[in-house]
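Visitor: A structural model of the following input is requested.
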Amino acid sequence: MSIDPATSPAAAPAPSHASRIHGCLLGGALGDSLGYAVEFETIESIRATYGPGGLRDFAALGDGSHFSDDTQMTLYTVDGLLEALEWANSGVAADTNACLWLAYLRWLGSQGVALPESAPFQPPRWIDGHDVLRARRAPGNACLSGLATGEMGTVQRPVNPDSKGCGTVMRSAPFGLIPHIDADAVYKLSADAASLTHGHPSARQSAAAFSLVIHAVAGGRSLAAAAGTALSRLQDGPLPKGEEADPALLERLATALRHAEAAAAGSADLLGAEDLVRELGEGWVAEEALAVGLYAVLATAPAAAAAPMPAAETTTPGPAGAQEHFRAAMAVAVNHSGDSDSTASIAGNILGAYYGEDCLPADWLAALEAPGVIRGMAERLAELTGA
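Guide: Predicted coordinates for the structure are as follows:
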């Protein structure tokens, strides 16, 4: 059941870009943390532990939950972009993807993996001084193995050529937060960075589509318009020369948007956990994680957020309505058999970028691990992008 707009508070002004950056990174970390508590569990196990409605609140976790590699790698994506921006602001051209590769290599070293001999020396940066980012939180195999080759993977020369795990999608929100660049640049940045660890077309296309959604909502588009634009980009192009959209990705996204539209319109109930997995997948691979995250956001959206119009026209609900939406979307994104932390982190990134910090429940933020590290990276990104 979607949120009833008739009971939602009055619309709120569009958030600042700095608020969208903080909301995106913190919202993703909240979804990641809630989902990480039940990652690898079946829906039957989740219900047995938390009741018929599943895990819906941090209060059910007692001492709280850790965030996972999803948030770690997202923050290292931010750091790679920061380094490229720092070089640019000093008047020196830099290879953005090389900066991202070096950032991911530093993350790899933090996971207790020996860096390849070919890896260049890198002086530590602010992000590297935090123990929470060195904790090993079920990192993806393809991310580890792709970086451990010591080769800087590219679209033309991919590492892990057959891998389409969700490790590309869950780290890619920051590409959509860079203002004053167009959708083509966002797509290329995200797809190129995905190729550093995963070679399958769906891995990079799913990551790029996710970044386009973030870019659109951060620029004032509605949730539905942003999702539709990303799907249209894959269907109609332009895509890189010689590349076609992965059929499995197109099918999953189209199915997610169809079911979400029906639920938001009130013509169908929310998909139950079993139906969600059957229709959209468990989220372990890239297109499934993106589809589940998008569905959770769109199916629970109030009418103002779901309408295909710019959010800049004060169409977003106020803080209470935004937080209600955030909680509802997390309940869908977390409670299924599958990769609950990745699907919920994707949903949290999108809602945070759309609403800004206003959508984040205060009691959830109080339970979040190491919020100062996340806010520190958000502040640096906001400062360097003039937000």
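Visitor: From now on I want contacts and neighbour counts done on CA atoms only, so please keep to that.
Guide: Noted.
Visitor: and the nearest residue to Ser19 once chain neighbours are set aside, how many residues sit next to it?
Guide: Once flanking residues are discounted, Ser19 sits nearest to Gly356: 4.7 Å by CA to CA, 6 or more residues apart in numbering. By the criterion of other CA atoms under 10 Å, Gly356 has 28 neighbours.
Visitor: and Gly356, what does it touch?
Guide: Pro15, Ser16, His17, Ser19, Arg20, Ile21, His22, Gly23, Cys24 (CA atoms under 8 Å, 6 or more residues apart in numbering).
Visitor: ok, now how distant is Leu26 from Val155?
Guide: Leu26 is 30 Å from Val155, where distance means CA to CA, to the nearest Å.
Visitor: Looking at the two, which is more packed in?
Guide: Leu26 (27 against 19).
Visitor: To compare with the earlier structure, here is another sequence to fold:
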Amino acid sequence: MEETVPSVEAYEAAMVLSGVGDALGYRGARWEYCTSGAQIHAELAELGGLEAITLEPPEWPVSDDTILHLATAEGLATGLEDELLLQELAHRYVTAMGDMEGRKPGPTSILGTSQLRPGEPKGYCIPFNPSGTGCGAAMRSLAIGLRYPHAWELPTLIRVSIESGRMTHHHPTGYLGALAVALFGALGARGEPPECWGAELMRVLPLAWDYVESAGVAVADNAAAWPFFGDVWHRYLESRKLLEGHSPPQMPSLPTPAERDVAYLGWALDGWAGRSGHDAPMVALEALLTAGGSWEDLCARGVLHGGDNDSTGTIAAGCWGLRWGLTSIPPGLHCRLEHRGRLRDAAHRLHALAWGRH
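Guide: Coordinates of the predicted model:
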């Protein structure tokens, strides 16, 4: 089947809106740490709604999510491959931690980057972390799918997402979140609808295990922790009639912020929805499936909830932009966004590397 070639504008929208979803959900740490979606929506209404906001520092900076996503994107945009690419990503993650003032990086990302030794043999490998279940690998991985969008590149996407993910989150629940988001980016770039993304993730998970086993790093620890991610995704997809990826999904309406908060908490670890590698992409996919082409609904469901909303917002808004573009977005949300130029430039380089020969 011939692949649909996305426009460079679609890549630009994906990268820029990933930053928009981050800055909007974060609100200078005010909304990221608010546990009530209803309160966030009430505060948004007081501000005049999405049309009235201008996302720019100091009130609306990007968080650690965008800084680390840029590290991934700009590392991939060098065109390096194999060991050289992994060393480059490790170097960029370490460097990115120097730009975290006021951005609230997670403790697992801080620990992981402190253990990296880029430039040394296997200096991008860190020990297995029984607590490394967070979403810090997932939220920085959309660019991997933009770099390796083709079906025949799946082995590369698996390897790069897993190895880059476990540079900080060496636990399957953490780094499989990176695989999920990278895969969603690749499928979106090829024009595959979100209805099929979950089924494709389930197909790819055994291939991911084959890679982890063959890589030979902490295999026993990874094997013991492996089943959780696939089990929770199987249950979620089954509940939405998405396991086959063919028939229309059965999505609950969840019309109010409070109802969405309850639903998202049902998938969460440690009582914080979207905080983990398994459920940050899950919240994002739920929002994409329900919102369709409505940016406002996408924000309501995927960004403005009482969980780790800058991380789910980074993923959901980036994937949405790949399909729907920037034309319907209020200019204030993206024209003065922090690091907008870097996000745009990375998008253009990734598009050229992925699709230049088409």
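Visitor: and whatever residue of the first structure lines up with Gly174 of the second structure, what is it in contact with?
Guide: Using TM-score structural alignment, the partner of Gly174 of the second structure in the first structure is Ala203. For Ala203 of the first structure, the contacting residues are Ser163, Lys164, Gly165, Cys166, Thr168, Val169, Ala194, Val285, Ala286, Glu287, by CA under 8 Å, 6+ apart.
Visitor: Where does Ala203 of the first structure sit: helix, strand or coil?
Guide: Using DSSP: H, G, I helix; E, B strand; the rest coil, the structure places Ala203 of the first structure in helix.
Visitor: Which stretches in the first structure count as strands?
Guide: 11-12, 316-317 (DSSP state E).
Visitor: burial measure for the equivalent of Gly198 of the second structure over in the first structure, as a count.
Guide: Taking TM-score structural alignment, Gly198 of the second structure has Ala227 as its aligned residue in the first structure. Burial of Ala227 of the first structure is recorded as 28 neighbouring residues (other CA under 10 Å).
Visitor: I'd guessed Ala227 of the first structure sits against Val213; true?
Guide: Yes: between Ala227 of the first structure and Val213 there is a contact at 5.8 Å, judged by CA atoms under 8 Å.
Visitor: Packed most tightly, which of the strands of the first structure would that be?
Guide: strand 316-317 (a mean of 26; mean count of other CA atoms under 10 Å).
Visitor: residues in the second structure matched by that one, start to end?
Guide: The aligned range for strand 316-317 of the first structure is empty, by TM-score structural alignment.
Visitor: what packs against that strand?
Guide: strand 11-12, helix 303-306 (3 or more CA pairs under 8 Å, 6 or more residues apart in numbering; DSSP states H and E).
Visitor: How much space separates the residue nearest to the spatial centre of the first structure from Asp32 of the first structure?
Guide: Centre of the first structure computed as the mean C-alpha position; nearest residue by CA atoms, centre = their mean is Ile346, 3.3 Å away. Plainly put, Ile346 of the first structure is 8 Å away from Asp32 of the first structure if you go by CA to CA.
Visitor: Same check on Val159 of the first structure?
Guide: Distance, Val159 of the first structure to Asp32 of the first structure, using CA to CA: 26 Å.
Visitor: who's more crowded, these two?
Guide: Comparing Val159 of the first structure with Asp32 by other CA under 10 Å, the one with more neighbours is Asp32, at 33 against 25.
Visitor: what's near enough to touch the aligned partner of the more buried one in the second structure?
Guide: Using TM-score structural alignment as the criterion, Asp32 of the first structure maps onto Asp22 of the second structure. Neighbour list for Asp22 of the second structure: Val62, Ser63, Asp65, Thr66, Asn309, Asp310, Ser311, Gly313, Thr314 [criterion: CA under 8 Å, 6+ apart].
Visitor: separation between the last one and Val16 of the second structure?
Guide: Noted for Thr314 of the second structure: a distance of 10 Å to Val16 of the second structure, by CA to CA.
Visitor: And the fourth one, by the same measure?
Guide: Between Thr66 of the second structure and Val16 of the second structure the distance is 10 Å, computed by CA to CA.
Visitor: can you check the second one too?
Guide: In this structure, Ser63 of the second structure and Val16 of the second structure are 14 Å apart, going by CA to CA.
Visitor: Arg47 of the first structure versus the closest residue in space to Leu25 of the first structure that isn't next to it in sequence, what's the distance?
Guide: Once flanking residues are discounted, Leu25 of the first structure sits nearest to Asn349: 6.2 Å by CA to CA, 6+ apart. Distance from Asn349 of the first structure to Arg47 of the first structure, counting by CA to CA: 25 Å.
Visitor: Which residue of these two possesses the greater neighbour count?
Guide: The residue with more neighbours, out of Asn349 of the first structure and Arg47, is Asn349; 32 against 16, by other CA under 10 Å.
Visitor: list the contacts for the alignment partner in the second structure of the more buried one?
Guide: Structural alignment (TM-score structural alignment) places Asn349 of the first structure against Gly318 in the second structure. Going by CA under 8 Å, 6+ apart, Gly318 of the second structure touches Ala13, Ala14, Met15, Val16, Leu17, Ser18, Gly19, Gly21, Leu142.
Visitor: run the last query once more with 6 Å
Guide: By CA atoms under 6 Å, 6 or more residues apart in numbering, Gly318 of the second structure lies in contact with Ala14, Met15, Leu17, Ser18.
Visitor: Now distance to Asn222 of the second structure too, for these, in CSV please.
Guide: Converted to CSV, the contacts of Gly318 of the second structure look like this (distance: CA to CA, whole Å):
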residue, distance to Asn222 of the second structure
Ala14, 32
Met15, 31
Leu17, 33
Ser18, 30
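Visitor: What's the separation between the residue mapped onto Leu102 of the first structure from the second structure and Leu80 of the second structure?
Guide: Under the alignment by TM-score structural alignment, Leu102 of the first structure pairs with His91 in the second structure. To Leu80 of the second structure, His91 of the second structure is 13 Å away according to CA to CA.
Visitor: do Gly266 of the second structure as well
Guide: Gly266 of the second structure is 41 Å from Leu80 of the second structure, by CA to CA.
Visitor: what's near enough to touch Ser114 of the second structure?
Guide: Counting by CA under 6 Å, 6+ apart, Ser114 of the second structure has no contacts.
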